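>>> Need coordinates for the following:
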Amino acid sequence: MADLGYVFRRIARMDFGRMFKVIDKCHNKCGRNKVSLFFDCVFTGLIYGAGYMDFYQFRMYDMNAKEKKTVITRGVNNSIVRKYNDKKSIYKFDDKIKFNEIFNDYMNREWMEVKEDNADDFAAFCGRHAEIIVKPVSQSCGVGVEKILTTGEDLKALHQRLFKNGQILVEEVAGQHDAINAIYPLSVNTLRIVTLKNQVATALFRIGNGGNVVDNFNHGGMVTRIDVDDGIVKWPAIDKDTNVYEVHPYTGYKLIGTKIPMWEEAKAMCVEASKVVPEVGYIAWDVCVGKDRPCLIEGNNYPGYDLYQLPVHREGNMGLYPHFKEIMGDD
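Below you'll find the model as predicted:
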């Protein structure tokens, strides 16, 4: 059974209006009676630690008890985070400047911090890189990330704007491998490689879409699963609106069968990086497949479990919890 303390805290903060809208969506998907779905959703939350969005997104209304038990739900994911990620150390991942300092050896690109008094350094950086990526240091899900062409810009004014907006992390644009660029050229299409106890637990491929310059699932991107053993995409991609893609709509690229370049190097890099801060043992790494080597983009100390087990990527309607348990062993 799920941690009852966690369940009751979730109930106290629950948006019941949104929950009933989600039940409506479930009904539209499967045709089941809404009252039956409501009680199934509540029961699934109590027993398996699933939020109502888990219930909808993982189609748990179409799963039996044996199948539900295999899903990494919000409650299960939280328990793994609590077990392996020391609260006193997670700031090393939350603060993007601190992260870049610690993991600089794996970044494989130039970066700098915008400060009030370093406009000249910023101008020199832009002189070396005509195109830059700017990020706020504490946001997530692609919020506040911009790609800027600096040619012809008033660099002093741009420096002031970035400092004022808190977009103080400036990075050289990570050049991606031609094979990845061919799939969707407007964004850096990143790998999401999840490590648990210094082992690769699962891996995903995030791809931009719709003219967006970020590949984030919450900003119009799509995601598919990578076979960890051989680095091949064997499933279609899906976006947040549950549209499924076997072919990328922007380029016409066939997704299934894609072989990720330098896959073994990317895995090895993440395993090595996972040992740098041993107090944080459950990490989702975002990796760019560069032209000649993988580049670390960032590490997430609260891995987004919502992407792991989407129905279109499941085998036998089973989730990944049994596999994660194998890695955790007797801990």
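>>> contacts, neighbours, all on C-alpha from now
Fine.
>>> Spell out which residues sit in contact with residue 24, please.
When contacts are counted by C-alpha atoms under 8 Å, 6 or more residues apart in numbering, residue 24 touches residue 34.
>>> Proceed likewise with the subsequent sequence, for comparison:
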Amino acid sequence: MNMVKYLRTVMKDKERKPIYQILKEAIHCVLIEKELPYYYFTSLLYKKGAADYRNYIGHKKVCNIIIHYFYPNGRNDNLENKLTFSEILLSNDVHTPKIIAHSTGKTIRFNEEEIVLTNDSQLKELLIKLVNASQSRSIFVKPVDGEAGKHTFKFDRGPISLFKLTELYRLLDKESFIFQETVIQHHKINEIYPNSLNTLRIHTFLDKKTNNVEIVSALMRFGSRGNVMDNASAGGIFIPLRTDNWSLIKKANAFLSSGGKSYTKHPSTNYIFDGTTLPHPEQITHILTQAARLFENEFIGWDLALTETGPIIIEANDNPHLIMAQMACGGFKNHSRYKEIFAKYI
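The predicted structure follows:
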């Protein structure tokens, strides 16, 4: 979305501040951050009741953090490669979804056997086998090194969508995929929104000197309006989390590119967010402490789901979405730990 489309969305927003105030604050952002004030709009700081815009960093500083703090030596394949990541967690008894099969080109490895696909009919037969082999009778198919929910497919028992089938078959030549058991989430999370796996994004910091793991901030993502993905970049919404009692705080937001709306209750189920406490609070802290010590990165963004029996780690990110993290915590400059962790860059 370009600036013109952003501004159109802002102008139509019934929750926006008066125009003169938006202009004044946007100009001040230019002076503070020495860049065009895109972040003022993408962080929804133009809305009434928004956090203090002066506590936010701009996109240039976000990029500096990514380049110089997250990636000084390149990306960490142990985190980014979902096959490798899963093997590390499972070998250390950390709960993560079972990978039933994985692909390299049109060769699928399943049950110690390599199956070479020559047409999409064979893929359809294989998908039916994989669904039946899953305890949840449902599978998620996603790129080994993908992100933001791109090129992700869900297959359940019953008719297989011809569009999804042909699209996946086409993509097999371009990307490697994992075929993973679908996680069945806790009934309490289903009450909020049942159509997607709604995940927590939790940011941890590992002190290399003491080996202490600290939870810095957290938020929770939800799918919306029938969507099976909870990614905010795919139309989902997200809401800040208190980490002392693992409860939802006030209201959720959609990205500006998805309309920038705010919600005190879920738009599909009318479930009221504020104050809702999550199940398994003590186990959340335990599993993250255990997992964070397995990787060399100081700062990691974890995607974690909640099941009836406890939390399960879905993925980890060595470059978690800092715009979303900053929105959820009210600005890095106003957060005691982010001010210390990112001190060189903000």
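>>> Just to check, residue 71 of the first structure is in contact with residue 317?
No: if you go by C-alpha atoms under 8 Å, residue 71 of the first structure and residue 317 don't touch, sitting 9.6 Å apart.
>>> Show me what stretch 215-233 of the first structure is in contact with.
141-142, 187-190, 200, 202-210, 212, 214, 234-240, 255-260, 263-264, 307-308, 313.
>>> In this structure residue 199 of the first structure contacts residue 271, no?
Yes: under the criterion of C-alpha under 8 Å, residue 199 of the first structure is in contact with residue 271, at a separation of 6.2 Å.
>>> Just the helices from the stretch 151-300 of the first structure, written as ranges.
Counting by DSSP state H, counting those that start in this stretch, the stretch 151-300 of the first structure has helices at residues 155-165, 178-181, 263-273.
>>> any idea which of those is most buried?
Per residue and on average, the most neighbours among the helices of the stretch 151-300 of the first structure fall to helix 263-273, with a mean of 19 (mean count of other C-alpha atoms under 10 Å).
>>> What span of the second structure is that one aligned with?
Residues 281-291 of the second structure are where helix 263-273 of the first structure lands when matched by TM-score structural alignment.
>>> and the matching stretch, how far from the first structure on average?
By mean C-alpha distance after the TM-score superposition for the first structure, the fitted stretch 281-291 of the second structure averages 1.8 Å away from its aligned residues in the first structure.
>>> Helix, strand, or coil at residue 326 of the first structure?
Each residue gets one of three states, and residue 326 of the first structure gets helix by DSSP: H, G, I helix; E, B strand; the rest coil.
>>> Okay, it and residue 303 of the first structure: tell me how far apart.
Relative to residue 303 of the first structure, residue 326 of the first structure is positioned 18 Å away (criterion: C-alpha to C-alpha, to the nearest Å).
>>> So for the two, which residue has more residues nearby?
The residue with more neighbours, out of residue 326 of the first structure and residue 303, is residue 303; 21 against 10, by other C-alpha atoms under 10 Å.
>>> Counterpart of the more buried one over in the second structure?
If you follow residue 303 of the first structure across to the second structure using TM-score structural alignment, you land on residue 320.
>>> pretty sure its match contacts residue 303?
No: Residue 320 of the second structure is not in contact with residue 303 according to C-alpha under 8 Å; the separation is 9.7 Å.
>>> quick one: the strands in the stretch 1-150 of the first structure?
Listed in chain order, the strands of the stretch 1-150 of the first structure (DSSP state E, counting those that start in this stretch) span residues 111-113, 131-135, 146-149.
>>> Make CSV out of these and add mean neighbour count and distance to residue 4 of the first structure.
Rendered in CSV, the data for the strands of the stretch 1-150 of the first structure read as follows (neighbours: other C-alpha atoms under 10 Å; distance: least, C-alpha to C-alpha, whole Å):
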stretch, mean neighbour count, distance to residue 4 of the first structure
strand 111-113, 19, 43
strand 131-135, 19, 38
strand 146-149, 15, 41
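>>> Please tell me how far the residue lying closest to residue 260 of the first structure once chain neighbours are set aside sits from residue 297 of the first structure.
Beyond its immediate neighbours in the sequence, the residue positioned closest to residue 260 of the first structure (C-alpha to C-alpha, 6 or more residues apart in numbering) is residue 231, lying 5.4 Å away. Residue 231 of the first structure sits 19 Å away from residue 297 of the first structure, going by C-alpha to C-alpha.
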